[in-house]
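>>> Here you go, sequence then predicted model.
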Amino acid sequence: MTDETRDAVPGALFDRLWPEPGEVTADELAATYLEPGVRSNMVTSIDGSLTMDGRAGGLSDPVDQAHLHLARSAADVLLVGAGTLRAEGYGPVRTDETGVARRRAAGQSDHPRLAAVSASLDLDESSPMFRDAPERPLVLTVTGAPRERVAALEEVAEVVLLPPGEGGGVSGRAAVDALRERGHARILTEGGPTLLGALVAEDALDEMLVSYSPVVAGGTGRRMVLGAAEAVREAELVSLLRSDSLLVARYRLT
């Protein structure tokens, strides 16, 4: 999101519908996301699609982007699967001056750290998300990953070798443990669905932030969580926010 877009978003981002009706400012919302834990942030159409024209960004609007920016700016680390990084065209992870001030007040580094998840290491080490990152990124992969790809990515990131999870991919629990061992208590993931599936399957996800975009997408977009065995996993609604017809729900997994 550009600075111009941020400037166009009002100081009061949302009306809070639950638990107590009222207006929520950007500062108040950012403060709530400083709570430690593993939190996901995803946008979906009201008919359940995660993408429009192959990208989650096609479902978003300036207020949803402002919310995404606030959630990111409160995180110690941004955990993202390689497929999502490629599809969404991620650049270097950084926050703006206001976010930097909030982070310094909370004792955090100036910018969140990117943690890319990939078993195959199909990542472009020359991309701006690595080369221009203000904080040295992490790459979480599995033992047995291609040595030449490990060596190439070690030029631009800290590569962490983890035991494979079920199916041979990166274990969600092992990824979270590796981040916490490096002092990252506030972990935000933006998916994709396979990474969320690994986190859910291993009980490594604490909260889900879900933006309900007021559109019907149709098509064949994927579900939010893929790969986790079918089971009822209960969640508690922590808050419900509204901006025009956009809803943002915060759920705590119980």
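Cool, got the structure.

>>> going forward, measure contacts and count neighbours with C-alpha atoms only.
Noted.

>>> Check which residues of stretch 77-95 are buried.
Neighbour counts over stretch 77-95 (16 or more other C-alpha atoms under 10 Å) mark 77-85, 92-95 as buried.

>>> Between all of the residues you listed, which two are separated the most?
Maximum pairwise distance among the buried residues of stretch 77-95 (C-alpha to C-alpha): 22.7 Å, between 83 and 95.

>>> Which of the buried residues of stretch 77-95 fall within helices?
Of the buried residues of stretch 77-95, the ones assigned to helices by DSSP state H are 82-85.

>>> I figured residue 113 hits residue 74, correct?
No: counting by C-alpha atoms under 8 Å, residue 113 sits too far from residue 74 to count as a contact (11.2 Å).

>>> Looking at those two, which one has more neighbours?
Using other C-alpha atoms under 10 Å, the more surrounded residue of residue 113 and residue 74 is residue 74, with 28 against 24.

>>> what's near enough to touch that one?
Applying C-alpha atoms under 8 Å, 6 or more residues apart in numbering to residue 74 gives the contacts 30-31, 33-34, 99, 103, 112, 186.

>>> Second structure follows, compare the two:
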Amino acid sequence: MSGDGDATHFTLLGQTGALGVDGLTERYAYPENPSPCWVRGNMITSVDGGATSGGKSGGLGADGDRAVFAALRELADVILVGAATVRTENYSGVQFSAAQRLSRQRRGQSEVPPIAVLTRSGVLERDAKLFHRTEVPPLILTSSEAVADTGRRLGGLAEVVDASGGRPGSVDLRTALSVLADRGLRRVLAEGGPGILGMLVEEALLDELCLTIAPVLVGGRSPRIVSGPGEVHTPLRLRDSLADDDGYLFLRYTRS
């Protein structure tokens, strides 16, 4: 966000009154005591369905989207991403203000949530911001075939965990979520990319989707927010709808 965060206001569609930035964390609170995990996806799309602009999702955002993005991160126990998203978006660790840290402490959470990366190969560059611009080491959830080599390459920069389940050459999402739950990381925020979201949808592991619709058309070959080998029909129920003064829509769905 740029400027004073309090300058961003949201309209609750179908209701009177406005919602300020400070009210977002209450609006987007996770369910009480999720078991084993509550998996929330957060994605942005253009009006014509493009998930990126200029190759990055950040190219679609504005102040309101960044405010929602920050609020969702503040509420999460862990941020779940794929290795391709880490590389494309140049991910770093989560950065929070003193007020955000205090709010997390009051909720019984750690001050800063770790980034958990799903990667079958474990191939991540040691000099990536993910490992050096962070307060907490990331979790690298990889396959049993790659775990030893990944651990040697990354040294003490991250915690490398076998999350392959019964598939030694791949990462099993249920195993990965079990790994997170065993560490008390039950409020999961999945930030992409489309392949990871597609896998979560395919295996019926996505509980909630927060979708920002940017008031732009991008055309071209921009990917969708969900990708995968086959069609998966997942009914959703609209739980929340907000708008801001820039014309962005913020929709929150849960599985029916």
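Thanks, I have the structure now. Quantities reported herein were computed from a predicted structural model and do not represent experimental measurements.

>>> where does the TM-score land?
TM-score of the superposed chains, computed with TM-score structural alignment, normalised by the length of structure 1, equals 0.91; 249 aligned residues with a C-alpha RMSD of 2.0 Å.

>>> ok, back up a step: now distance to residue 51 of structure 1 too, for the ones in helices among the buried residues of stretch 77-95 of structure 1, in CSV please.
Below are these laid out as CSV (distance: C-alpha to C-alpha, whole Å):
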residue, distance to residue 51 of structure 1
82, 16
83, 13
84, 11
85, 14
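
>>> Looking at those residues, which is nearest residue 236 of structure 1?
residue 84 (27.0 Å).

>>> To which residue of structure 2 is that closest one aligned?
Correspondence of residue 84 of structure 1 to structure 2, assessed by TM-score structural alignment: residue 85.

>>> Let me see the contact set for that match.
91, 192-193.

>>> would you list every one of the strands in the stretch 101-250 of structure 2?
Taking DSSP state E, counting those that start in this stretch as the criterion, the stretch 101-250 of structure 2 carries its strands at 115-118, 139-142, 159-162, 187-192, 208-214, 236-244, 249-255.

>>> Find the centremost residue of structure 2, please.
residue 191 (2.4 Å; C-alpha atoms, centre = their mean).

>>> Which neighbouring residues are in contact with that one, exactly?
Residue 191 of structure 2 makes contact with 41-43, 79-81 under the criterion C-alpha under 8 Å, 6+ apart.

>>> one more time with 6 Å
Counting by C-alpha atoms under 6 Å, 6 or more residues apart in numbering, residue 191 of structure 2 touches 41-42, 81.

>>> any idea how far residue 76 of structure 1 is from residue 35 of structure 1?
Using C-alpha to C-alpha, to the nearest Å, residue 35 of structure 1 is found at 11 Å from residue 76 of structure 1.

>>> of these two, who's got more company?
Neighbours around residue 35 of structure 1 and residue 76, counted as other C-alpha under 10 Å, are more numerous at residue 76. The numbers are 25 against 14.

>>> Residue 227 of structure 2 versus the residue nearest to residue 235 of structure 2 when sequence neighbours are not counted, what's the distance?
The shortest distance from residue 235 of structure 2 to any non-neighbouring residue, by C-alpha to C-alpha, 6 or more residues apart in numbering, is to residue 256 (5.7 Å). For residue 256 of structure 2, the distance to residue 227 of structure 2 equals 21 Å [C-alpha to C-alpha].

>>> For the two, indicate the residue with more neighbours.
residue 227 (17 against 10).

>>> pretty sure that one contacts residue 195?
Yes: using C-alpha atoms under 6 Å, residue 227 of structure 2 makes contact with residue 195 at a distance of 5.1 Å.
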